[in-house]
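Colleague: next comes the sequence, and after it the predicted model I'd like to discuss.
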Amino acid sequence: MNIYVGNLSWSLSSDDLKELFSEYGEVISAKVITDKFNNNRSKGFAFVEMADEEAAKRAIEGLNGAEVGGRNIVVNEKQENGGGSGSGGYKKKSYDGGRRDDRY
């Protein structure tokens, strides 16, 4: 099961996160998301994948709202992407420079 972890301290590493979640069961992966344009500084959220759904649910219940690194973290099941174009809602209709099509 994939888990979203938010409101993280910028100093928390992926290894720290893996260690924290391993108290609840086997952790397949833990990845703090970083900003590659800002010296790989943490964006304050992460994703953890756990091998067992029951262990993941225990981790969510046990860690949601817990203080970690001086901050109360948010832990919940990762919401699957609803699809879409991946363009953030922006869709360019044409490459005509914005000119109207009903010209004479």
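Modeller: Received, thanks.

Colleague: CA only for contacts and neighbour counts going forward, please
Modeller: Will do.

Colleague: for the protein, just list every one of the strands.
Modeller: With DSSP state E as the definition, the chain shows strands at residue ranges 2-6, 27-35, 41-50, 67-68, 71-72, 74-77.

Colleague: now those strands in JSON lines, with distance to residue 83 and mean neighbour count?
Modeller: Putting the strands of the chain into JSON lines (distance: least, C-alpha to C-alpha, whole Å; neighbours: other C-alpha atoms under 10 Å) gives the following:
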{"stretch": "strand 2-6", "distance to residue 83": "17", "mean neighbour count": "20"}
{"stretch": "strand 27-35", "distance to residue 83": "21", "mean neighbour count": "17"}
{"stretch": "strand 41-50", "distance to residue 83": "19", "mean neighbour count": "20"}
{"stretch": "strand 67-68", "distance to residue 83": "32", "mean neighbour count": "14"}
{"stretch": "strand 71-72", "distance to residue 83": "30", "mean neighbour count": "14"}
{"stretch": "strand 74-77", "distance to residue 83": "18", "mean neighbour count": "18"}
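
Colleague: got another, please set it beside the one above:
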Amino acid sequence: MAKNIYVGNLPWSSSEDEVRDAFAVHGEVISVKLISDRETGRPRGFGFVEMEDAGAEKAIEALDGEDFGGRRLKVNEARPRPQRRW
């Protein structure tokens, strides 16, 4: 089973490959998605990494609070997005 991991406080210059490499040390990375602003296309400084369960737990423990490109990462299990009411 796979886990979705929230990765926050990323430097805006981060690439998906750099994030993948940092997480791959701890287990198999299934996907990496860095979020960009819809209007400007600029990075928003956060993203999501999908990993196998065992590697995900190791990555969360190892990378939360670690320096990445001069910024301290915020790494935790992603929570489901709340439903919007219109």
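Modeller: Yes, it's here. This one's a predicted model, so the numbers in the text were calculated from it and none came from an experiment.

Colleague: related to what we said a few turns ago, make a markdown table out of the strands of the first structure and add distance to residue 56 of the first structure.
Modeller: Shown next, in a markdown table, are the strands of the first structure (distance: least, C-alpha to C-alpha, whole Å):
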| stretch | distance to residue 56 of the first structure |
| --- | --- |
| strand 2-6 | 7 |
| strand 27-35 | 9 |
| strand 41-50 | 6 |
| strand 67-68 | 18 |
| strand 71-72 | 18 |
| strand 74-77 | 8 |
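
Colleague: do you know which of those strands lies nearest residue 60 of the first structure?
Modeller: For these, the distance to residue 60 of the first structure is smallest for strand 74-77, at 5.5 Å, taking C-alpha to C-alpha.

Colleague: what's the mean distance for the closest one versus the second structure?
Modeller: Between strand 74-77 of the first structure and the corresponding residues of the second structure, superposition yields a mean separation of 0.1 Å, by mean C-alpha distance after the TM-score superposition for the first structure.

Colleague: centre of the chain to that strand, how far?
Modeller: For strand 74-77 of the first structure, the separation from the chain centroid amounts to 10 Å (computed by C-alpha atoms, centre = their mean, to the nearest Å).

Colleague: check contacts around the closest residue to residue 49 of the second structure other than its chain neighbours.
Modeller: The spatial neighbour of residue 49 of the second structure that comes closest, neighbours along the chain excluded (C-alpha to C-alpha, 6 or more residues apart in numbering), is residue 32 at 4.5 Å. Contacts for residue 32 of the second structure (C-alpha atoms under 8 Å, 6 or more residues apart in numbering) come out as 16, 19-20, 47-50.

Colleague: much appreciated, bye for now.
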